[in-house]
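I need the structure of the sequence given here:
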Amino acid sequence: MSGALLVAGTTSDAGKSVVTAGICRWLVRQGVAVAPFKAQNMSNNSGVTADGAEIGRAQVFQAAAARVEPEAAMNPVLLKPGGENSSQVVVLGKAVTDVTAMSYRGLKAQLFEQVLSSLADLRSRFDVVVCEGAGSPTEINLRDTDIANMGLATAARLPVLVVGDIDRGGVFPALYGTVALMPPADQALVAGFLVNKFRGDPRLLAPGLDTLQQLTGRPTLGVLPWVPGLWLDVEDSLDLDGDRGPALPPVGEDVLRVSVVRLPRLSNFTDLDALAAEPGVLVRYATNPAELADADLVVLPGTRSTVSDLAWVRERGLDLALARRAAEGRPVLGICGGHQMLARSITDDVESRSGTVPGLWLLPTDVVFARDKTLARPTGSWRGHPVSAYEIHHGVVTPDGGEPFLDGVRVGAVSGTTWHGALENDGFRRAFLADVAATTGRRFTAAPDTDFAAVREARLDALGDLVEQHADTDALWRLVEHGAPAGLPMLPPGAGWTS
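I've put the predicted structure just below:
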């Protein structure tokens, strides 16, 4: 068996990533060797594979859903936005160039060869490859150079499942319009629909689904109910506004409040997922000094553009709020780009090309950006607790004093590290939160049995359950094994094509 399926969506954030993960988990529970694939991902939320390749974080958790090690072939092209009109292009896990939106168009033909080669490689080694599209498959202004949606589907003859988010409203015109705007060759591969995030009695939806099938000739293969608290390794900072599930009551007497500075080019914000899963820890995102005032811990997270986001921090007056916290001995944690901001100086002739600029002067460190990116999975310890993590950065931080803190330093209550994922280590997280509570005088007790790996695994199982219980899995099997059925009707010509 060498089957494949493309999960497309009517919009960004329609649920493609979680549906892909759910299908991967459902298949692997059937004894199928399955791999995820996203030809082109645009995200600053990335991870590192065992051999030091950088790929989208969504593909890392989809690989976890499939119970396989993530690898570069699962996300051959990653675009990391660094400004209003520029992105770093990462190919097979390594940064190769920076592009604008227009200059990238000329690069796509070359990248498409790598995309198809990576997909063929995965299909030769796995029974099924579940592909995730990017954005919408009917961006008619981009169709001629598309390598991630219908361009991929037509080249590889992939059956396409279109996901629509009913919680946004307008799911029926979105599903119909997605197909209607496609040229006939693309329409021929769209085999069905999936409705995501439905609240209420699905019987109320049935008349609309029947009419949609009459109009398009394509069935709806499932209605997935709204389930709060399934947030997982999201790839877009827009998802931070979504439902993160109910807050768990504290084990001790107090709640620990964590304010995360919501930088404009925020990256790897999944570092904070483990804190949000901890009972009695309230994580919120802040953009002004008032939102830091009552926080027990302020986190400066990662960023794709350290110097530009540091300027934003100063424009918002957040630099003064952070300086006051440090002077008062109130905890601050900088991670990767946030760690770099805490330094005395930052010399960047690589990302921003700004030369040397002053940092926040909260740690005795200096930063110099190297042209080659550091990609690694380091291990270490803090106060006897083992820590495994991953690194993705150009900035090299050199300390000059301070107490060791993982790979970085600590002065007073201000700590910095370039290590992403450190807070997912349960012993380290509990010890660090206990230290924050002791410093701030909170009567907070970290839950002794919170296992973040088990939390993530349970959420992946819940996604698999959604597919198994609410999707037509027999129809999914047929698509995976045999492709899109022949003779699917063509909708009348739309704006995107002519007959």
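
okay, CA-based contacts and neighbour counts for the rest of this
Noted.

Pull the contacting residues for residue 245.
Shown in contact with residue 245 (C-alpha atoms under 8 Å, 6 or more residues apart in numbering): 228-231.

Same question for residue 414.
326, 329-334, 362-363.

ranking the residues you listed by neighbours, who comes first?
Using other C-alpha atoms under 10 Å as the neighbour test, the contacts of residue 414 are led by residue 332, with 28 neighbours.

Show me the longest strand that occurs in the chain.
strand 365-376 (DSSP state E).

The contacts of residue 414: which two are farthest apart?
Farthest-apart pair in these is 329 and 334; separation 15.1 Å (C-alpha to C-alpha).

could I get the contacts of residue 245 as CSV with distance to residue 445, secondary structure and neighbour count?
As requested, these are arranged in CSV below (distance: C-alpha to C-alpha, whole Å; DSSP: H, G, I helix; E, B strand; the rest coil; neighbours: other C-alpha atoms under 10 Å):
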residue, distance to residue 445, secondary structure, neighbour count
228, 26, coil, 12
229, 23, coil, 14
230, 25, coil, 18
231, 24, coil, 18
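
Of the contacts of residue 414, which belong to helices?
residue 326 (DSSP state H).

Can you tell me which of the contacts of residue 414 lies closest to residue 188?
residue 334 (50.2 Å).

hang on, that closest one packs against residue 343?
No - between residue 334 and residue 343 there is no contact under C-alpha atoms under 8 Å: 10.0 Å.

Break down the stretch 151-300 of the chain into its helices, ranges please.
171-180, 184-187, 206-216, 273-276 (DSSP state H, counting those that start in this stretch).

Let's see this one next, to set against the first:
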Amino acid sequence: MGGGLLVAGTTSDAGKSVVTAGICRWLVRQGLKVAPFKGQNMSLNSFVTREGAEIGRAQAMQARAARVEPTALMNPVLLKPGSDRSSQVVLMGKPVGEMSARGYHGGRQKELFAPVLACLEELRRTHDAVICEGAGSPAEINLRRTDIVNMGIARAARLPVVVVGDIDRGGVFAQFFGTTALLAPEDQRLVAGYLVNKFRGDVSLLEPGLAMLDGLTGRPTLGVLPYAHGLGIDEEDGLRVSLRGAVRESVVAPPFGADVLRVAVCAVPLMSNFTDVDALAAEPGVVVRFVDRPEELADADLVVVPGTRGTVRALAWLRERGLAAALARRAAEGRPILGVCGGFQVLGERIEDEVESRAGAVDGLGLLPVRVRFAREKTLARPVGEALGERVEGYEIHHGVADVRGGEPFLDGCRTGAVWGTHWHGSLESDGFRRAFLREVAAAAGRRFVPAPDTSFDALREEQLDRLGDLIEEHADTDALLRLIEKGAPEGLPFVPPGAP
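Now for the predicted structure:
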């Protein structure tokens, strides 16, 4: 049985995903066979494995950090919110139904514990180390009874736990102490130490506080990771992450041609796989921003309508905001629009939905000759094809079935004038196709923009993952992390009662 470690966090977006990826990359560089794991994930950013299973994109990226192929074992339960109170439950990569939060935590979650634990055990049997990521905070005591992703899985598998805190938010000492103190004694015995994330400044000024924290809890801080820009890769907690990581308010790299290219992404409700635009933001001379007002489309050379878990809701939102009318004017003027998955569906003529929204027949924006019918079975695929003379790879995650009735074929969708639509996520990560597409956009927009001839999105991602591995290697106590992975939490860790100071 291979070793393991659980990376928990004091809050959502404390940095669990990137720290887990960094530890995976550092370990694989030490010659170990490593796998990531997250028993239960809640995210609208998902990915399709080669066997056709849907998992969180964060786990797919962590698998890449570990240099292994992602599988459903790495994220056995995925929750995809459809509203504030309900989510689609995806088990072992396949949807098994919609459930309210109360219904899930009231009983269904307990049923999933055995398969989640079995997946972890299988990964530990076949790998030297499994680095697990928690969800939210382990100190969400209202959910502890049904927990299958934080201390529940840690206790069942006897995993040592390292708690990550985001010092850039402030209050990290209180977060570390409070998180530990709220845990039951049996859970506390597994909390082996802390990792400070996103620190700016002189570490020596922090050291007295770290010493006091050790004195109060009996647990060391195993590293202080500096703030690093541009490492919010494929995280799951919402648009705010992408706004920080991918959106350029100014061009970081100078354009290869004479002009920059401006891309506006409609921030539709329940936006899914907004990571599709990361490849555009990686191009020198391309500025990407998320928008929610029609006037923000005025200077855009390309408008992207991204995927969504609520197609009919997104369609209504576009109309209410005045964005639908602005998109129609763009199409009439021959100004480029790209719709991806749910965004492709809203650009069509008609939607028949008795599955997602149960709204029945709804008129689309009518910008593409497409009619969409929602099927109960979800399409999960990894297509390969050709567009604009270039090879393209992508992945599909949708209930909508498109009946294309005209236009030019485009990645199993279609193109009419300067309006493109496809169900394929990830297509813009294919470098040759992305450059060809941007040349077409620039020509239609009248821009003297030239795509950089050597930008490799794959190489940029590898560079980011290596930077994460470097952060762990250079700023964490790697000897202590290895001991935890190999031997578990040390014996005799003290109990920290609430209010102990």
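
on that earlier part again, show only the entries of the contacts of residue 414 of the first structure found in strands.
If you go by DSSP E, the contacts of residue 414 of the first structure have 332-334 in strands.

just to revisit the earlier point, tell me what the longest strand of the first structure is packed against?
If you count contacts as 3 or more C-alpha pairs under 8 Å, 6 or more residues apart in numbering; DSSP states H and E, strand 365-376 of the first structure packs onto strand 345-348, strand 391-399.

and the angle for the longest one with strand 365-376?
Same thing as strand 391-399 of the first structure. Interaxial angle of strand 391-399 of the first structure relative to strand 365-376 (axes from the mean of the first three to the mean of the last three C-alpha atoms, to 10 degrees): 150 degrees.

Provide the aligned range in the second structure for strand 391-399 of the first structure.
Under TM-score structural alignment, the match for strand 391-399 of the first structure in the second structure covers residues 396-404.

Give me the contacts around that stretch.
47-48, 54, 341-342, 345, 369-383, 413-414, 423-425.

contacting residues for the equivalent of residue 254 of the first structure over in the second structure?
With TM-score structural alignment as the criterion, residue 254 of the first structure lines up with residue 259 in the second structure. Residue 259 of the second structure sits next to 285, 447-450 when contact means C-alpha under 8 Å, 6+ apart.

Also residue 436 of the first structure?
Counting by C-alpha under 8 Å, 6+ apart, residue 436 of the first structure has contacts 296-297, 331.

Please apply the same query to residue 286 of the second structure.
Taking C-alpha under 8 Å, 6+ apart as the criterion, residue 286 of the second structure is in contact with 251, 255, 260-263, 280.

what about residue 350 of the first structure, distance to residue 295 of the first structure?
Using C-alpha to C-alpha, to the nearest Å, one gets 34 Å for the distance from residue 350 of the first structure to residue 295 of the first structure.

Out of the two, name the residue with the larger neighbour count.
Between residue 350 of the first structure and residue 295, counting by other C-alpha under 10 Å, residue 295 is the more crowded of the two (22 against 15).

Give the next helix or strand downstream of the host helix or strand of residue 60 of the second structure.
Assigned by DSSP states H and E, residue 60 of the second structure belongs to helix 57-65. Where DSSP H and E defines the elements, the next helix or strand beyond helix 57-65 of the second structure is strand 77-81.

who does that following strand touch, helix- and strand-wise?
When contacts are defined as 3+ C-alpha pairs under 8 Å, 6+ apart, strand 77-81 of the second structure sits against strand 40-42, strand 54-56, strand 86-91.

where's the first one relative to the chain centroid, distance-wise?
For strand 40-42 of the second structure, the gap between its own C-alpha mean and the chain's C-alpha mean amounts to 11 Å (C-alpha atoms, centre = their mean, to the nearest Å).

how much does it stray from the first structure?
By mean C-alpha distance after the TM-score superposition for the first structure, the fitted strand 40-42 of the second structure averages 0.2 Å away from its aligned residues in the first structure.

Not counting its own residues, what contacts that strand?
Taking C-alpha under 8 Å, 6+ apart as the rule, strand 40-42 of the second structure contacts 56, 75-81, 135, 148-149, 236.

could you redo the last one with a cut-off of 6 Å?
Applying C-alpha atoms under 6 Å, 6 or more residues apart in numbering, the external contacts of strand 40-42 of the second structure come out as 77-80, 149.

pretty sure residue 53 of the first structure is in contact with residue 91, am I right?
No - the criterion here is C-alpha atoms under 6 Å, and residue 53 of the first structure misses it with residue 91 at 9.2 Å.

Overlap of the contact sets of those two?
Counting by C-alpha under 6 Å, 6+ apart, residue 53 of the first structure and residue 91 have no common neighbour.

ok, back up a step: just send the contacts of residue 436 of the first structure back as TSV, with distance to residue 111 of the first structure too.
Shown next, in TSV, are the contacts of residue 436 of the first structure (distance: C-alpha to C-alpha, whole Å):
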residue	distance to residue 111 of the first structure
296	46
297	43
331	45
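
Output the longest helix belonging to the first structure.
Longest helix in the first structure, counting by DSSP H: helix 101-125.

Show me what that helix is packed against.
Using 3 or more C-alpha pairs under 6 Å, 6 or more residues apart in numbering; DSSP states H and E, no helix or strand is in contact with helix 101-125 of the first structure.
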